[in-house]
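[1] Structure of the sequence below:
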Amino acid sequence: MSLNHSEVDFGKPVKFRTSPEIDFIPIDTYMNIEFAHTPKGVSSGNWITVKDLGEAWTVGIGGPQDHQVYQTLEGVFKINKHGLGYKLSFLPYVNGPMSGDIGTHIDGEGKWRLLVTNGEPYEVKFFKAHIDSSSI
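    Below you'll find the model as predicted:
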């Protein structure tokens, strides 16, 4: 399976939730991230971390009830400047075993995954999404 991720693949739209809610999110602000539309098979579009690749923590979707056979960590994400774009980082709500930048990994099934890493972060750019039913 060949995965071709490029600057013309904008992915799925997400929402950033801060407390209190603000219109502009400056760098280094803690927030929750969720998909604008809840994917099929999960209770919500919320991002959490799931320990489902041996010792690796990956970004999962939904809540702990959607990943009952795996250990999960809920927490917050933040955006920081990195290179010509930005990077996402994860910090668990509790003093936990894993915090770090969000990087990428291709698993044994050829699926492209986001994971919490202390290695090279995945650089992202942000665009205002036009949310409609075709973006699901």
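[2] Please make it C-alpha for all contacts and neighbour counts, starting now.
    Will do.
[3] What is the neighbour count of Ile136?
    13 (other Cα atoms under 10 Å).
[4] which SSE is the residue lying closest to it once chain neighbours are set aside in?
    On the basis of Cα to Cα, 6 or more residues apart in numbering, the spatially nearest residue to Ile136 that is not a chain neighbour turns out to be His37, at 6.1 Å. His37 belongs to no helix or strand when assigned by DSSP states H and E.
[5] hang on, His37 packs against Ile61?
    No: with contacts counted by Cα atoms under 8 Å, His37 stays clear of Ile61, the gap being 11.4 Å.
[6] Which of the two has more residues huddled nearby?
    Each of His37 and Ile61 had its neighbours counted (other Cα under 10 Å), and the higher figure belongs to Ile61 (23 against 18).
[7] what's the spacing between Ser5 and Gly11?
    One thing to correct before we go on: residue 5 is His, not Ser. Taking Cα to Cα, to the nearest Å as the measure, His5 and Gly11 are separated by 9 Å.
[8] just to revisit the earlier point, let me see the contact set for the residue nearest to Ile136.
    Residues near His37 by Cα atoms under 8 Å, 6 or more residues apart in numbering: Pro13, Gly45, Ile136.
[9] Could you look up the SS state of Ser134?
    Using DSSP: H, G, I helix; E, B strand; the rest coil, the secondary structure recorded for Ser134 is helix.
[10] how about this one, so we can line them up?
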Amino acid sequence: MKTAILALSFFLFAFATADTVLDTDGNRLLNGGIYYILPAFRGMGGGLALTRVGRETCPRTVVQSFSELSNGLPVRISTPPRIAIIRTGWNVDIEFITVPACTSKYSSAWHIPEDSDLEGSVKIGAEERFQGKFRIEKASEDAYKLMYCPSSSSDESCRDLGIAIDEERNRRLVVKDGNPFLVRFKKATPIQDPEKWSIV
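    Take a look at the predicted model:
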């Protein structure tokens, strides 16, 4: 009983102290809403999308688009509790809403494989789903940062996500302490033809 009360107290404290995440229009980020993740400042490339790297036969690696004009691929951002909005510091799932046919039988949710070869590259296509491993934190008045939390029970395990350029010139989204990729969230308008969603 005491454990349940302590857990509830911690949740209420976190709820009270967390900031509401806002999109580029100043609206609150909806739990389960669909958004583009864009760089917070101009001149820093485009939104996040997918590409093939190394020996991958399907686009499974999350990268930043080179073109500043590209919004990238839309993602769904959600958190397990039945709450209407997303707040900073909460564990969230991030998943692309459409993926290439070659990966469609697997999860489109983000994860970081244990054998990732570049500072912990963010991927899709895991056979199992890894829930609540990411967080959104306020980085400045105009920007947020994404974090990866391998242990959902410990804030100390969370690490920044940043951009690393590999030998193929891909701008991979990776675990990168101390140099976060600063982002904003732009609401995505659903379209009828999923093939029009861009992939790098």
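[11] Let me know the TM-score between chain one and chain two.
    Between these two chains, after superposing, the TM-score reads 0.77 (TM-score structural alignment, normalised by the length of structure 1); 124 aligned residues with a Cα RMSD of 2.5 Å.
[12] related to what we said a few turns ago, what residues do His37 and Ile61 of structure 1 have in common as contacts?
    Between them, His37 of structure 1 and Ile61 share the contacting residues Gly45, judged by Cα under 8 Å, 6+ apart.
[13] how deep is the aligned partner of Pro80 of structure 2 in structure 1 tucked in, by neighbour count?
    Using TM-score structural alignment, the partner of Pro80 of structure 2 in structure 1 is Ser19. Counted with other Cα under 10 Å, residues neighbouring Ser19 of structure 1 total 9.
[14] Which residue lies closest in space to Ser19 of structure 1, excluding its sequence neighbours?
    Once flanking residues are discounted, Ser19 of structure 1 sits nearest to Met31: 7.3 Å by Cα to Cα, 6+ apart.
[15] And that neighbour, what's its match in structure 2?
    That one, Met31 of structure 1, aligns with Val92 by TM-score structural alignment.
[16] ok, now which ones touch that match?
    Val92 of structure 2 sits next to Ile77, Ser78, Thr79, Pro80, Gln131, Gly132, Lys133, Phe134, Arg135, Ile136 when contact means Cα under 8 Å, 6+ apart.
[17] May I ask which helix or strand encompasses it?
    Secondary structure here is read from DSSP H and E; on that basis Val92 of structure 2 sits in strand 91-96.
[18] residues making contact with the helix or strand just after that strand?
    Going down the chain from strand 91-96 of structure 2, the next helix or strand is strand 134-140, by DSSP H and E. If you take Cα under 8 Å, 6+ apart as the criterion, strand 134-140 of structure 2 is touched by 21, 87-94, 144-149, 182.
[19] What range does the next helix or strand after strand 134-140 of structure 2 cover in structure 1?
    Using DSSP H and E, the helix or strand that follows strand 134-140 of structure 2 towards the C-terminus is strand 143-148. Strand 143-148 of structure 2 corresponds to residues 85-90 of structure 1 when matched by TM-score structural alignment.
[20] roughly how far is that stretch from the heart of the chain?
    Taking the mean of its C-alpha atoms, stretch 85-90 of structure 1 sits 9 Å from the chain's own mean (Cα atoms, centre = their mean, to the nearest Å).
[21] what's the mean deviation for that stretch versus structure 2?
    Superposed on structure 2, stretch 85-90 of structure 1 shows a mean distance of 0.6 Å to its aligned residues (mean Cα distance after the TM-score superposition for structure 1).
[22] about what we covered before: report the buried members of the contacts of Val92 of structure 2.
    With burial judged by 16 or more other Cα atoms under 10 Å, the buried subset of the contacts of Val92 of structure 2 is Ile77, Ser78, Thr79, Gln131, Gly132, Lys133, Phe134, Arg135, Ile136.
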